[in-house]
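Student: only geometry, no sequence info:
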């Protein structure tokens, strides 16, 4: 049972005061830049979530699932002002979207470097859960480097797990460090579980934002295959020079796609790409980054007659 403040030892009371001041200062820095996002469809509000301003000219980060497939949004700020905005781009594979709001904003929420995070450090969530506007919850960074499945089926890597309480409406809001920097974009909680919630790391959000600003979308490499994960024999692993005991079998090949043009066939088992082990479908997806677009990439293919190398030149994913 918690002791009343009057019964705390002086050092304990000072620590609590320092903790409270740290959280309050971080909220004061970031809170004014956190907004309520409403989708607008046929001039009607069609769902809501949270977001935060990252630039004075009205760039706002939120979740892709918050904006859905609409182009227009309504944005409400803590000072009572509201404005319209348009969706510049969305990336369902990471659940990040970028919005341009009308007007100029004096308060912004700076994106921090999520690579510097440590388990146990303070995590502060700000958003609009269940219609309770501009709510603050606190916890810690529970784990780093988690993966979670996006609505597209692709794995989102480098996800932050936190026990800061999140509820519907928090989606798209910032997860903030004690230094007042955004370390993640709140995206999901596990229903029925207490103290398990997730945020897309700020470094992932920064990458997506840069891609959308430059290209209007996130570019990813495409080879035109569907695949599944299969066991890899010890002999095949040795021949492939990989330690993985699983690989990827190509289930189907898209006609006229990069894989088909390179000579890959249905049933081929891919154990490595450019010498890096491919232990499953998620590894294959993860390797097909924008850097491989229009660049010859070497696939190690395991067959009954041994190992062969196939040069594939991925195109830009549609």
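Tutor: Yep, that arrived. Note that the structure is a prediction, hence the values are computed from the model and not measured. Numbers count the residues shown, from 1 in each chain.

Student: rest of the way, CA atoms for contacts and neighbours
Tutor: Fine.

Student: Around residue 261, count how many other residues there are.
Tutor: Residues near residue 261, counting by other Cα atoms under 10 Å, number 16.

Student: So it: helix, strand or coil?
Tutor: Classification of residue 261 using DSSP: H, G, I helix; E, B strand; the rest coil returns helix.

Student: how close does it get to residue 310?
Tutor: Taking Cα to Cα, to the nearest Å as the criterion, residue 261 is separated from residue 310 by 11 Å.

Student: and if you look at residue 173?
Tutor: Counting by Cα to Cα, the gap from residue 173 to residue 310 is 44 Å.

Student: Which one of those two is surrounded by more residues?
Tutor: Legend: neighbour count by other Cα under 10 Å for residue 173 and residue 310, higher for residue 173 (32 against 18).

Student: In stretch 257-266, which residues are buried?
Tutor: By 16 or more other Cα atoms under 10 Å, the buried positions in stretch 257-266 come out as 257, 258, 259, 260, 261, 264, 265.

Student: want to throw these into TSV with distance to residue 108?
Tutor: Compiled in TSV, the buried residues of stretch 257-266 are given as follows (distance: Cα to Cα, whole Å):
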residue	distance to residue 108
257	44
258	43
259	45
260	48
261	48
264	49
265	51
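
Student: Use this one as the comparison:
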């Protein structure tokens, strides 16, 4: 195609597209309309670079200003950007390390300014956080979180932020990046509101927390996640940001409080506009509460209103409640907030004892199964009425307690390290210092019970430990406390939960916790387990099923796999995010190497979070591929007692309990090596001598004769060597045709 013809076709297409735009049949934005220079300038000023330090760990992300007044600004980002795991330096503990958050305005430019931020509010359910910076003059204009755009699949959007963080900074803080994307799917929640915006475009690590905007500069949402290699990203919708700034309730937990119970509620109030709060409660029997409508949730009928005092220091409230005598440890709960702008009512949610309720607008559903023992409130203090032994005294003089039974109080975040003899439990004294002369080892069953609680490193609980002190083993300088029992205790020293090693699962239908603790007891039996499904992973040539319990903890003692058909369908058909699920499975074997139960899942049922009914079923009969594990070596047959005694009687007295046997073995080995080397050398010399006698060379012809036949070998064909003095032939050319030289013609 010629250049003139190509230009003519392009001009024709341009005229056709312009005609369609004028006629209203083609959106103007699809012609590549981008952001105006003024919008780009505003977005660059409002988008900030977020840097977080937690010990030796450093994380960077993005954020944007949503409110600016006087010299104070409020910045939206993702919670996972600022709530990073603490990595203490040597000599530090997680409790002594503080996070620092810096917000960089006009990052990478001559106008760059850095401000230290504090977390004004956070929402763990929606992965959002509000940062507050103060003392900054001439703040940029914010991005309006209340300007809601009309979303449409395929509409172009722009992602603002700092992908790959400091790696693109060229020895300084990086400049902002603005990249194109488009809306590929609009995912809605149970109430019909937008729950997640799926994007088709480049979202990279470091974009988290940055704004996603339309071509007109309206906020679409907050960049939060991406699927690596798929070119698919996700954004938290704009209305979640607006709702967070207006104040709302966060996770709710039903906990024991003395002889009764209480509801602990996180209050999300970054602008400090919530004046008062209350909870509406009713029993779980009877009809289900009404679903939220287009105008939001309505109050539950026949609900009891209980005041919820707010503690400003913790941004939470606690309301005393009573449970019915029907044995059901659950309530329907709504939270009512009174703000300066009016009342805010949360959607009804069923809250169970020990569970953490998460709002129904998210994909993560409340689990209908029980969640382990009741724990007291987190604390950094030991109970007033302590145990018999002081942990500090035990750590100072462990030798004095060796071989004795001890009982002491300590603080713990339930951190565990796998060891050959169980799990090493991380604990501290009230000074928040770990014992340097002790290693506290719990049996595997107690370790699995502690892991299932899902305690975060930031929370510490008071525990009472009972065990026996043993002397150091295997070169470890620390004494070992072999734990027999762990109790969680309240401020008065009263035990609220007790954990002991058990040999059999509790009575009743199998639960995920019981199967995780005792996989060998359920081997070969068909099981139906309820869990929270989080996704499918690839394990070699098979598919791994990823699940967590209701405390968001992966079962440490189970490895789940499914067939290729179920795994592929789950990837395609199950929405992104945690889903309440029912798994039909069988424990095929218990790994001899790890002790984990190897579970085959042949059916996955996704359940409705409100009704518990099956919403989707994935099942297949094809073969499940498990990771290969070599069979264990059979143990050596024990020697009969009589033979062992006879061998011992025949052993020389000098060899018993002395190093003479070892010395004799070393000397004998060296002698064998020396004699063997001499023999090999003699054999090689003999072979070489025989080969020389068998070959005879003819001195006249240079030929070799075979002594066995008496005939000379044929002489090798001489090889022609170039003569350096010979005349070089000139190359063929116009004056030297090829046929003028012998050998160059045809």
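Tutor: That came through fine. Because the structure is predicted, anything quoted here is derived from the model rather than measured.

Student: show me what contacts the corresponding residue of structure 2 for residue 177 of structure 1?
Tutor: Structural correspondence for residue 177 of structure 1 with respect to structure 2 (TM-score structural alignment): residue 214. Under the criterion of Cα atoms under 8 Å, 6 or more residues apart in numbering, the neighbours of residue 214 of structure 2 are 149, 156, 157, 158, 220.

Student: Please apply the same query to residue 224 of structure 2.
Tutor: For residue 224 of structure 2, counting by Cα under 8 Å, 6+ apart, the contacting residues are 78, 127, 207, 208, 209, 233, 234, 235, 236.

Student: Kindly recompute the last result at 10 Å.
Tutor: 77-81, 126-128, 196, 203-211, 233-236 (Cα atoms under 10 Å, 6 or more residues apart in numbering).

Student: helix or strand for it, which one?
Tutor: Element membership for residue 224 of structure 2 (DSSP states H and E) is strand 219-227.

Student: Next, the mean deviation of that strand compared to structure 1.
Tutor: Comparing strand 219-227 of structure 2 with its match in structure 1 after superposition yields a mean distance of 1.0 Å (mean Cα distance after the TM-score superposition for structure 1).

Student: ok, and for that strand, which residues are buried?
Tutor: Counting neighbours by 16+ other Cα under 10 Å, one finds that the buried residues in strand 219-227 of structure 2 are 219, 220, 221, 222, 223, 224, 225, 226.

Student: and those residues as a markdown table, adding distance to residue 52 of structure 2?
Tutor: Output for the buried residues of strand 219-227 of structure 2, formatted as a markdown table (distance: Cα to Cα, whole Å):
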| residue | distance to residue 52 of structure 2 |
| --- | --- |
| 219 | 25 |
| 220 | 25 |
| 221 | 22 |
| 222 | 18 |
| 223 | 18 |
| 224 | 17 |
| 225 | 18 |
| 226 | 21 |
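
Student: re earlier: take the contacts of residue 214 of structure 2 and lay them out in a markdown table including secondary structure and distance to residue 696 of structure 2.
Tutor: Putting those into a markdown table (DSSP: H, G, I helix; E, B strand; the rest coil; distance: Cα to Cα, whole Å) gives the following:
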| residue | secondary structure | distance to residue 696 of structure 2 |
| --- | --- | --- |
| 149 | coil | 101 |
| 156 | strand | 91 |
| 157 | strand | 91 |
| 158 | strand | 89 |
| 220 | strand | 95 |
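
Student: Run those residues past structure 1 and keep the common ones.
Tutor: With the contact criterion set to both residues aligned by TM-score structural alignment, their matches' Cα atoms under 8 Å, the contacts of residue 214 of structure 2 that also touch in structure 1 are 156, 157, 158, 220.

Student: residue contacts, the first one?
Tutor: If I follow you right, that is residue 156 of structure 2. Counting by Cα under 10 Å, 6+ apart, residue 156 of structure 2 has contacts 29-30, 32-34, 180-184, 199-201, 213-215.

Student: What is the nearest of those to residue 450 of structure 2?
Tutor: residue 199 (39.4 Å; Cα to Cα).

Student: The closest one maps to what in structure 1?
Tutor: Aligned by TM-score structural alignment, residue 199 of structure 2 pairs with residue 162 of structure 1.

Student: so how far is residue 276 of structure 2 from residue 118 of structure 2?
Tutor: The value you get for residue 118 of structure 2 to residue 276 of structure 2, if Cα to Cα is used, is 24 Å.

Student: Kindly report the same for residue 131 of structure 2.
Tutor: In terms of Cα to Cα, residue 131 of structure 2 sits 23 Å off from residue 276 of structure 2.

Student: which one of those two has more residues nearby?
Tutor: Set residue 131 of structure 2 next to residue 276 and count neighbours by other Cα under 10 Å: residue 131 wins out with 25 against 15.

Student: which one in structure 1 is aligned with that one?
Tutor: In structure 1, residue 131 of structure 2 lines up with residue 99, judged by TM-score structural alignment.

Student: Repeat that for residue 102 of structure 2.
Tutor: Taking TM-score structural alignment for the superposition, residue 102 of structure 2 sits opposite residue 74 in structure 1.
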